[in-house]
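[1] Need a 3D model of the sequence below.
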Amino acid sequence: MTRKKVAIVCPTHRDARELKRLDYAQSIDLIWYGDDVSEHLEEFEPLRFLEDAARDLFDKNLSGIISTDDYPGSILGSILAQEFHFLGPRPEVVIACQHKYRSRILQRQVVPDSTPLFSLIGPEASGFVDGEIELPFPFFIKPVKSFFSILARTVSCEEDVLDSLNRARNHWEVFVPPLAKLTKQYGDFSMRADCFIAEEILVGSQVTVEGYVENGCATILGVVDSVMFPGTFCFQRFEYPSRLSELVQERMGDTAARLMKEIGFNNSLFNIEMMYDSSRDKISIIEINPRMSSQFADLYEKVDGVNSYEIQLKLALGTPVSYSRRNGKYAVAASFVLRTFADQRITRVPGNKEIKIVEERFPDARIELFGAPGDMLSDLFQDGVSYRYGVINLGGMNWGELTTFFKECEKTLTFTFEG
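    As a prediction, the model looks like this:
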């Protein structure tokens, strides 16, 4: 029997790690194409990349193309899949989801009760430019296109808005051009991306609802809780399964499924960040991500028994997906973020011996360590507010046990800093 081939466009370190461990992937020939271009966007030409990829992959006898990269990989992967007549979401839908203002318009059309008030702020002035809504201060602003919460903040006055506009100049010059070019060529709307979106401030419990659409039918994998460092918007850990009530989770899932089906998203994974305000019993959408959450892939495997990378491959190949919950080795799982709020120089990172100790103690752990001795934490890719230097994913039989496991890992994996 001929082995199927799948191209992984703009592969990430998590792609390599998870697909190497995944039994299902061993029956597939994986073709790695490109790299994580988000690390060098200032020199990236997306249209040239697509032209080169179409030529280079033409004679590979592929059966599917995927990308788990947020930006611009998810857009590039959808374009190439369409050009090769493979299964996957339509490029114009992925682009619309990536453009936060266009995405809000679609949300308001489909699920208005879950869409917060929003407006557009242009790059040259602090005034609202869409003329639809004028939000009172304070409100939340973020770039129309960004990631890692870069330049996202609460603003209390016009001076705060002007300050954000000034801070965004380099971001718009480096980060936004690929989206602008891809939108012009493959999008079904015409909107500039060098803007901010202003939104009413949301409060409550933040979560990520992840699911997939297969041949027009949406299925929800689960709901992951986002736990913040107190008094901040910075993630401390992500917990699965959610501690919200089953009823609230079902409502969130229904909202996500209806939205993604109505906007035409198909044959791929998605995740939607949401907020639940218990005081008003209200669910609000934070944003749509038209891709799988690679950071959570093994959380589903730990608790439910299926890694979401397997689902993504099956969707790309047209293989029917079967998913049921709570069939994993663990009752709970979490992705813990190693983070500090002071910019410091790294003087020591955990060595191979320490990492091996943790991996032998916790064979299903995932360990990501960022930076090297001599690096300033600010030299790494950060959100501009805090400084992340590692991620540890673990499973356990209860939350108390999981916390104990994390503390043990944290104690073993020794970092030191100065300054």
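
[2] rest of the way, CA atoms for contacts and neighbours
    Will do.

[3] Could I get the contacting residues of the residue most central in space within the chain?
    For the chain, residue 293 is the residue whose C-alpha lies nearest the centre (CA atoms, centre = their mean; 5.1 Å). Counting by CA atoms under 8 Å, 6 or more residues apart in numbering, residue 293 makes contact with 68, 210, 270, 271.

[4] Could you dump those residues into JSON lines with secondary structure and neighbour count added?
    Formatted as JSON lines, those follow (DSSP: H, G, I helix; E, B strand; the rest coil; neighbours: other CA atoms under 10 Å):
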{"residue": "68", "secondary structure": "coil", "neighbour count": "25"}
{"residue": "210", "secondary structure": "strand", "neighbour count": "25"}
{"residue": "270", "secondary structure": "strand", "neighbour count": "24"}
{"residue": "271", "secondary structure": "strand", "neighbour count": "23"}
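
[5] Would you do the same for the sequence below? I want to compare the two.
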Amino acid sequence: MDVLVICPDAYDAAAFAALRQHRIHLLPADVDHWRPSPRFDVLAYLEAGRRFLRRRRVDAVVSTHDLGDLIAAVLAAEHGLPGPSPEAVFLCLHKLYGRRRENEPIRCEPIDLHDPEPRSPIGYPCFLKPPWLKLGLLSGRIDGPTPLARALIAASAEYAAWARQYRPLFGVAVDADRYPLAMRDVMLVEELVQAPQVTVEGWMDGDTFHLWAITDTNTFPGSPAIDSFTLPSRHPPAVQSRMAARARTAARAVGFRDGFFNAEIWWRNGEPLLTEINGRAAVCFGGLYEACFGRSILEAVVALAGGGRAASTPSHRGIVAGQYNFVTFGEGRVADLIDVEAARATRSLWLLRDPAEHVRPTSAFGVVLAQVELHGMAFEDLDAEADVLRHRLLRRPEASPWPARLVPADAH
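    Predicted coordinates for the structure are as follows:
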């Protein structure tokens, strides 16, 4: 098949190149998936995709990123290719309107970004976040009116730059009169949920749900910052079954069909609660899937996007795997926060930031400097190896959170 990849990054370029049975076409984008990209014109990029599809035959259009997934849905719909509808992907991206499609959503209300005297309509504590964006960007716990006002001021510094990447595309993908808040400067206040979380990965074949995997999200003690993602899930089978059912319900609620998606689910007081649904595969877990299943999720994504079948739910091979984060709450050059040379020499570790970049945390999730993927026969062995690497590579360990299993003397 001829496959057009939207908004590819370096990981995509390498991963899709491994699919040698397909002809892969990357449509380069001057966009950063972690920071606003002022030079990126989303409508000009969409038009470049249209020109490509007019010139060449393409069997499938795919993306592994937020924003890119909606561009891919628009292009596929315009050219009669398989895939979820633009409206369904929009409802995955816009967390407020997605919540409003749920049968039993957690409390979630919009507030004006520029309100000089903001108040939470659901009380405190609550969780503040933008109506779009990923990985906790511009988000965090709020405990009162004064912290809320400060958080809105902080968010407004980057909000406009992010909005110019999303809003023009929303205007193309859906009826703005039906979704007016998609065009306004709003933030969301949500019920604060503190509970174990997983990512349910699956796909919809028409209206039928198929499970791919359930990955555990492990946070640092007393923090929403993410320590690691591990596979297979350590939740009991009955709990995993209910989480998968909740993901299926979430996909159907937004009308998501004929594509891969992932749903983040909390398990609180014996009940699954939807954190959010994303209208794309969590390809960032591709290495974990290959280690544990011996299966490529990109193969399945491309097959489904081309109108075929994604085969079957993978089977575990007895291997455990984890993706471990190098998180900092420090501010400064990346090269001053992590040993770049040693990081580049470490197998299965990749830097997520440019060494010369100046970073500062803008949320309670901190800044993820790097990730390493490990696999073996026991989670305890992976944890120990990750901790050794963090000790060796982090140059300001006191600015990083540490797992309860190991808190170094110079960390707090």
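
[6] Show me which of the contacts of residue 293 of structure 1 is closest to residue 315 of structure 1.
    Minimum distance to residue 315 of structure 1 across these is 12.0 Å, recorded for residue 270 (CA to CA).

[7] how far away is the equivalent of the closest one over in structure 2 from residue 277 of structure 2?
    Under the alignment (TM-score structural alignment), residue 270 of structure 1 pairs with residue 261 of structure 2. Counting by CA to CA, to the nearest Å, the gap from residue 261 of structure 2 to residue 277 of structure 2 is 7 Å.

[8] Now do the shared contacts for these two.
    Common neighbours of residue 261 of structure 2 and residue 277 (CA under 8 Å, 6+ apart) are residue 251.

[9] A strand includes residue 229 of structure 2, no?
    Yes. According to DSSP: H, G, I helix; E, B strand; the rest coil, the state of residue 229 of structure 2 is that of a strand.

[10] need the longest helix for structure 1.
    helix 246-262 (DSSP state H).

[11] how close does that helix sit to structure 2?
    Comparison of helix 246-262 of structure 1 with structure 2 after fitting gives an average deviation of 1.2 Å (mean CA distance after the TM-score superposition for structure 1).

[12] Quick one: residues in contact with that helix.
    Residues from elsewhere that reach helix 246-262 of structure 1 (CA under 8 Å, 6+ apart): 107, 110-111, 114, 209, 211, 213, 216-220, 223, 266, 272, 274, 283.

[13] what helix or strand is residue 163 of structure 1 on?
    Per DSSP states H and E, residue 163 of structure 1 falls inside helix 158-167.

[14] corresponding residues in structure 2 for that helix?
    With TM-score structural alignment as the criterion, helix 158-167 of structure 1 aligns to 145-154.

[15] and the gap between the equivalent of residue 240 of structure 2 over in structure 1 and residue 353 of structure 1?
    By TM-score structural alignment, residue 240 of structure 2 lines up with residue 249 in structure 1. Note on residue 249 of structure 1: its distance to residue 353 of structure 1, by CA to CA, is 41 Å.

[16] Next, the equivalent of residue 368 of structure 1 over in structure 2: secondary structure please.
    Aligned counterpart of residue 368 of structure 1 in structure 2: residue 350 (TM-score structural alignment). With three-state DSSP as the basis, residue 350 of structure 2 sits in strand.

[17] Check whether residue 350 of structure 2 really touches residue 344, as I assumed.
    Yes. Here residue 350 of structure 2 reaches residue 344: they are 6.9 Å apart, a contact under CA atoms under 8 Å.

[18] And these two? Which one has more around it.
    It is residue 350, of residue 350 of structure 2 and residue 344, that has more neighbours when counted by other CA atoms under 10 Å, with 17 against 12.

[19] Just list the residues touching that one, thanks.
    Residues near residue 350 of structure 2 by CA under 8 Å, 6+ apart: 343, 344, 370, 371, 372.

[20] In structure 1, which of those residues still touch?
    Among the contacts of residue 350 of structure 2, the contacts conserved in structure 1 (both residues aligned by TM-score structural alignment, their matches' CA atoms under 8 Å) are 370, 371, 372.

[21] Just give me the neighbour total for the alignment partner in structure 2 of residue 73 of structure 1.
    In structure 2, the residue matched to residue 73 of structure 1 (TM-score structural alignment) is residue 68. Number of residues near residue 68 of structure 2 (other CA under 10 Å) recorded here: 22.

[22] can you give me the strands in the stretch 201-350 of structure 2?
    208-219, 226-231, 259-268, 271-278, 320-328, 332-333, 349-351 (DSSP state E, counting those that start in this stretch).

[23] What separation do you get for the corresponding residue of structure 2 for residue 87 of structure 1 and residue 301 of structure 2?
    Residue 87 of structure 1 maps onto residue 82 of structure 2 when the alignment is built from TM-score structural alignment. Residue 82 of structure 2 sits 12 Å away from residue 301 of structure 2, going by CA to CA.

[24] before we move on, what about residue 84 of structure 2?
    12 Å.
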